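>>> predicted model follows, preceded by the sequence.
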Amino acid sequence: MVQNEIRALMYCNTSLVKQEGSTTVFEVVETIFRKGGADGKDIPFLVHYNESKCEMKCLCRLFEFRGLVCRHLIYILFRLKVSIVLDKYILNRWRKNVNRDYQGITNIYDDSCHIEEDKRRKNRLQPLWNEVSDLGSKNDENLLIVEEMLKETKQRLMDVNEIHSMEGNESRVAKSLHSPLKVRSRGRPPTKRK
C-alpha cells in the first residue's frame, strides 16, 4: 500500500500557499486519470506541516482513516528534505517487529490439546507480564529489580523442568520394559484347527 502511494507521487505537484510561524500550508494538486488514461482531473489537497513539532496533516485524511501516510504528505516531506518522521506516523500494525499483547490465537490448524493448553497458559500469564514490564520500564531502579527477579525465576523454572524431565525419563524406561499385550490373531482360533 505504501508502494502504491509512492508510485502515485509522479501525478502530484505542489505549491506554497502560506507560512505562519513554524506552520507551512502547501497545496498539492494530484492529477487523477480515468480507466482509459484520458481526461485527467486535477484535485487539490491542502497539507499543513508544523516544522517545530514535526506534525503534518492532509485534507485527504488517509492517515486518520487507514493509518497510512498519504502521497501528499510524502511529497511534501521529499520537497522539504525531511528524512525522519515521528514514530506516531508509523503505526504498530505496519511494523514487522511489533510485540503483541496476546500470544496464542487459536486457529483451525491447531488440533493438539497440548498446543491449546500452552496457549491457555500463555494467555493467562500475558496480562501479568505486561503490567510487570510496564512497571519495570518506569526507571532504572525498577528495571534492575525486575531483571533480578526474572533471572531468579528463570533459574527456578529451569531447575523444576530438569527435575520433571529426569522423572519423565525414569517413567519412560520403566514403561518400555513391559512385555507387549497379547493380541488375538485374525481368522479361525488355533485350537479348532485340524
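Alright, I've got the coordinates.

>>> from here on, contacts and neighbour counts on C-alpha atoms
Fine.

>>> what residues of the helix or strand in which residue 43 is found count as buried?
Taking DSSP states H and E as the definition, one finds residue 43 inside strand 41-50. Using 16 or more other C-alpha atoms under 10 Å as the test for burial, strand 41-50 gives 44, 45, 46, 47, 48, 49, 50.

>>> one more structure, for comparison:
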Amino acid sequence: MADPRGHESRRGTQPAGGGPEGTRDPAAAGRPGPGPAGGVAPARGLAAVRDLRLARTALWLLAVSSAFTGIPAASFPRTFFDDFPFPSAWVDLLPPFNQHLVTDVGGFFCAFAVLFAWAALRPSRELVVPLCASWSVAAVLHLVFHATHLGGFGVADAVGELFTLALLVALPAVAVWALPGADAPTRGA
C-alpha cells in the first residue's frame, strides 16, 4: 500500500507494537526510531558523541604520539634516551642505554604510527579493533612497568608520565567505542 507521498507502507504487514515500524524485534526496539522527515532520531547522552569523528580523532592522536616517540627513537637512539620526552628526559632515569633496544622500540612505534594513520583515514572495525587491542596489550604493560619504576622521578614528572601513559591506554578504547556499529548509521564520515 502506498502513502500519500507515494512511498510503500508496511502498515498492516507487521504485528502491532514492539520496536520501530511496529515490529516486535527486541534488537530493533533499542535503536532510535524515525526522526524528523523520516531520518534517524538524534542520539542522546553518550551515544551523541559516539561517531566516526571521535574515533578518527583518537586514532590520529595515537598516530601522532607513536610517531613522536618512534621517529627520534629509531633515528637518534642516544638523543632519545638522554632527552625524551623533550625537555623532561624521563627515559634516562631507567638506565642503562642500549642502542639496539631503543632503535627496535622506535621501529615498533613507527609501525604503529603508520597503522593508526591508516585506520584514521580508512576506519573499519576489521582494522581498528585488532589494532587497538594489540596496542592496548603493549600500552598496559608499558604503563605497569613505569608505574612500578618511578624511582628518581620528581612528583610532577611521575604524574606527567603516568597520565600520558594512561592516556595511551584510554585512547584505543575510545576509538573502538566511538566506531559506529555494523547496524548503526555512520555520522561524521
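Happy to help now that I have it. Everything numeric in this text was worked out from a predicted model, so none of it was measured.

>>> got a TM-score for the pair?
Superposed pair, TM-score by TM-score structural alignment, normalised by the length of the second structure: 0.25. Supporting alignment: 90 aligned residues with a C-alpha RMSD of 5.8 Å.

>>> give me the neighbour count for the closest residue in space to residue 129 of the second structure that isn't next to it in sequence.
Nearest residue to residue 129 of the second structure in three dimensions, chain neighbours excluded: residue 176, at 6.0 Å (C-alpha to C-alpha, 6 or more residues apart in numbering). Neighbourhood size, residue 176 of the second structure [other C-alpha atoms under 10 Å]: 25.

>>> so residue 176 of the second structure: helix, strand or coil?
Under DSSP: H, G, I helix; E, B strand; the rest coil, the three-state class of residue 176 of the second structure is helix.

>>> check contacts around it.
Shown in contact with residue 176 of the second structure (C-alpha atoms under 8 Å, 6 or more residues apart in numbering): 55, 125, 128, 129, 132.

>>> kindly recompute the last result at 7 Å.
55, 128, 129 (C-alpha atoms under 7 Å, 6 or more residues apart in numbering).

>>> and the next helix or strand past the strand holding residue 43 of the first structure?
By DSSP H and E, the next helix or strand past strand 41-50 of the first structure is strand 55-58.

>>> name the helices or strands packed onto the strand holding residue 43 of the first structure?
Packing partners of strand 41-50 of the first structure (3 or more C-alpha pairs under 7 Å, 6 or more residues apart in numbering; DSSP states H and E): strand 23-32, strand 55-58.

>>> go again with 8 Å.
Applying 3 or more C-alpha pairs under 8 Å, 6 or more residues apart in numbering; DSSP states H and E, one finds that strand 41-50 of the first structure contacts strand 23-32, strand 55-58, helix 71-80.

>>> using a markdown table, lay out the ones you listed together with distance to residue 7 of the first structure.
Formatted as a markdown table, these follow (distance: least, C-alpha to C-alpha, whole Å):
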| stretch | distance to residue 7 of the first structure |
| --- | --- |
| strand 23-32 | 12 |
| strand 55-58 | 18 |
| helix 71-80 | 9 |
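
>>> of those, which is nearest residue 133 of the first structure?
Among these, the nearest to residue 133 of the first structure by C-alpha to C-alpha is strand 55-58 (29.7 Å).

>>> contacts for that closest one next, please.
45, 46, 47, 48, 49, 50, 70, 72, 73, 86.

>>> list the buried residues in the longest helix along the first structure.
The longest helix of the first structure (DSSP state H) is helix 140-176. Buried residues in helix 140-176 of the first structure, counted by 16+ other C-alpha under 10 Å: 142, 143, 146.

>>> thought the first one was touching residue 136?
So the one you mean is residue 142 of the first structure. Yes: Residue 142 of the first structure is within contact range of residue 136, at 4.7 Å (criterion: C-alpha atoms under 8 Å).

>>> on contacts alone, who are the packing partners of the strand or helix carrying residue 16 of the first structure?
According to DSSP H and E, residue 16 of the first structure maps onto strand 12-20. On a contact count with 3+ C-alpha pairs under 8 Å, 6+ apart, strand 12-20 of the first structure meets strand 23-32, helix 71-80.

>>> what residues does the first one touch?
Residues lying outside strand 23-32 of the first structure but in contact with it, judged by C-alpha under 8 Å, 6+ apart, are 11-19, 40-51, 72, 76.

>>> cutoff 7 Å now
11-19, 40-51, 72.

>>> sorry, back to before: mind putting the helices and strands packed on strand 41-50 of the first structure into TSV with distance to residue 132 of the first structure and mean neighbour count?
As requested, these are exported to TSV (distance: least, C-alpha to C-alpha, whole Å; neighbours: other C-alpha atoms under 10 Å):
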stretch	distance to residue 132 of the first structure	mean neighbour count
strand 23-32	41	19
strand 55-58	33	19
helix 71-80	38	18
